[in-house]
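# Sequence first, then the predicted structure:
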Amino acid sequence: MTDQTINSSVEEDRPTKPALMRGFRCKCPNCGEGKLLHSYLKVNDSCSECGQELFHHRADDGPAYLTILIVGHLLAPALHVSYVHWRPDPWVMAIGFSIGCIALSLFLLPRLKGAVVAYQWARRMHGFGKSA
């Protein structure tokens, strides 16, 4: 029989919720000070404040799917309610909801990308397991 123990003192805990909040604010998930993104959606290679490497991320299409999910779940009921209660002209409704969809998508996409990168950092995924 071999003794298999886990040495938990080697890697300190990375709390997920604070990391997600920092990522949603587009800040470094480690220190919360440095910028996570530049050029709207490009992730910085490392944090300018604490030096945490950020190039390990694999956000890929996750933030876009989350954005579509949230925008759809917010605007679909709003579309139904506005049609049932106020019956606006079709062009007014199309233009209004198109502007709302684009604005909400542009607002949420970088924030959700930051949250996805922060989640990967907190869970030590894709090379984030090494210490800074």
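Right, received. Where do you want to start?
# only C-alpha atoms for contact and neighbour calcs from this point on.
Noted.
# Hmm, residue 69 and residue 112 touching each other?
No: with contacts counted by Cα atoms under 8 Å, residue 112 stays clear of residue 69, the gap being 11.4 Å.
# Comparing those two, which residue is more hemmed in?
residue 112 (23 against 11; other Cα atoms under 10 Å).
# Could you say which helix or strand holds that one?
Per DSSP states H and E, residue 112 falls inside helix 90-122.
# what's the spacing between residue 39 and residue 69?
Between residue 39 and residue 69 the distance, using Cα to Cα, to the nearest Å, works out to 24 Å.
# Actually, residue 55.
Counting by Cα to Cα - residue 55 and residue 69 are separated by 26 Å.
# now swap in residue 97 and tell me
16 Å.
# Likewise for residue 11?
34 Å.
# Would you map the helices across the protein?
Ranges of helices in the chain, per DSSP state H, are 16-24, 62-86, 90-122.
# Which one of those lies nearest to residue 33?
Checking the helices of the chain against residue 33 by Cα to Cα gives helix 16-24 as the closest, at 8.6 Å.
# Pasting the second one now:
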Amino acid sequence: MTLHTSAPDETPRDTRQAIKNGLRCKCPRCGEGALFSSYLKVQANCPSCGLDLTPQRADDGPAYVVILIVCHVVGITLGILWENFRMEPMMMVAILSTLTIVLALAMLPPAKGLFVAMQWANRMHGFGRAEA
């Protein structure tokens, strides 16, 4: 079994701080610059520290995580609404549809920020090469 070790010239990256920065939708390295130029479009470079963000490959990962969490929250809420309030089915559809859309849209940017931060902290997809 071979363990991955960092080369001696590579400085360690603080994964915990990178995750905090990513969840705040900030640059994983400096925590100052905005990670996104629009709703989910990752900037090419951090406006604050100049980190090249083009190697990120979040793809569908954030959407899968958001769907997993939102479906559990909505499923539990459905059970609570039905057992405790016996609401009309169409009223529950209206409430749960709204809840689903709001939660999913609110959670997507931080989830994508988390994925980008994890890739940077673990030197994945080109984030391991020498940086500016």
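Cool, the structure landed. These numbers were taken from a predicted model, which means no experiment stands behind them.
# Please state their TM-score.
Once superposed, the chains reach a TM-score of 0.92 (TM-score structural alignment, normalised by the length of structure 1), with 127 aligned residues with a Cα RMSD of 1.2 Å.
# coming back round to it: after superposition, how close is the helix holding residue 112 of structure 1 to structure 2?
Compared with structure 2 after fitting, helix 90-122 of structure 1 has a mean deviation of 0.4 Å; criterion: mean Cα distance after the TM-score superposition for structure 1.
# helices or strands up against that helix?
The contact analysis (3 or more Cα pairs under 8 Å, 6 or more residues apart in numbering; DSSP states H and E) places helix 90-122 of structure 1 against helix 16-24, helix 62-86.
# Pick out the residue nearest the middle of structure 2.
Closest to where the C-alpha atoms of structure 2 average out (Cα atoms, centre = their mean) is residue 111, at 1.7 Å.
# burial measure for the closest residue to it other than its chain neighbours, as a count.
Setting aside the residues directly before and after it, residue 111 of structure 2 is nearest to residue 62 in space (Cα to Cα, 6 or more residues apart in numbering), at 5.1 Å. Residue 62 of structure 2 has 20 neighbouring residues, counting by other Cα under 10 Å.
# show me the contacts for residue 62 of structure 2.
108, 111-112, 115 (Cα atoms under 8 Å, 6 or more residues apart in numbering).
# ok, and the most crowded of those residues?
residue 112 (28 neighbours).
# my guess is that residue meets residue 58, correct?
Yes: Residue 112 of structure 2 is within contact range of residue 58, at 6.5 Å (criterion: Cα under 8 Å).
# What is the burial count for residue 84 of structure 1?
For residue 84 of structure 1, the neighbour count with other Cα under 10 Å is 10.
# Count the residues that sit near residue 32 of structure 2.
Counted with other Cα under 10 Å, the neighbours of residue 32 of structure 2 add up to 16.
# ok, it touching residue 22?
No: using Cα under 8 Å, residue 32 of structure 2 is not in contact with residue 22, being 10.7 Å away.
# ok, now which ones touch the residue nearest to the centre of structure 2?
Taking Cα under 8 Å, 6+ apart, we find residue 111 of structure 2 in contact with 23, 62-63, 65-66.
# switch the cut-off to 10 Å
22-25, 58, 61-66, 117 (Cα atoms under 10 Å, 6 or more residues apart in numbering).
# Residue 105 of structure 1 now?
Residue 105 of structure 1 is in contact with 64, 67-68, 70-72, 99, counting by Cα under 10 Å, 6+ apart.
# Touching, residue 77 of structure 2 and residue 96? I think so.
Yes: using Cα atoms under 10 Å, residue 77 of structure 2 is in contact with residue 96, at 7.9 Å.
# okay, and the common contacts of the two?
By Cα under 10 Å, 6+ apart, no residue touches both residue 77 of structure 2 and residue 96.
# mean distance, stretch 62-81 of structure 2 to its aligned residues in structure 1?
Its matched residues in structure 1 lie on average 0.8 Å from stretch 62-81 of structure 2 after superposition (mean Cα distance after the TM-score superposition for structure 1).
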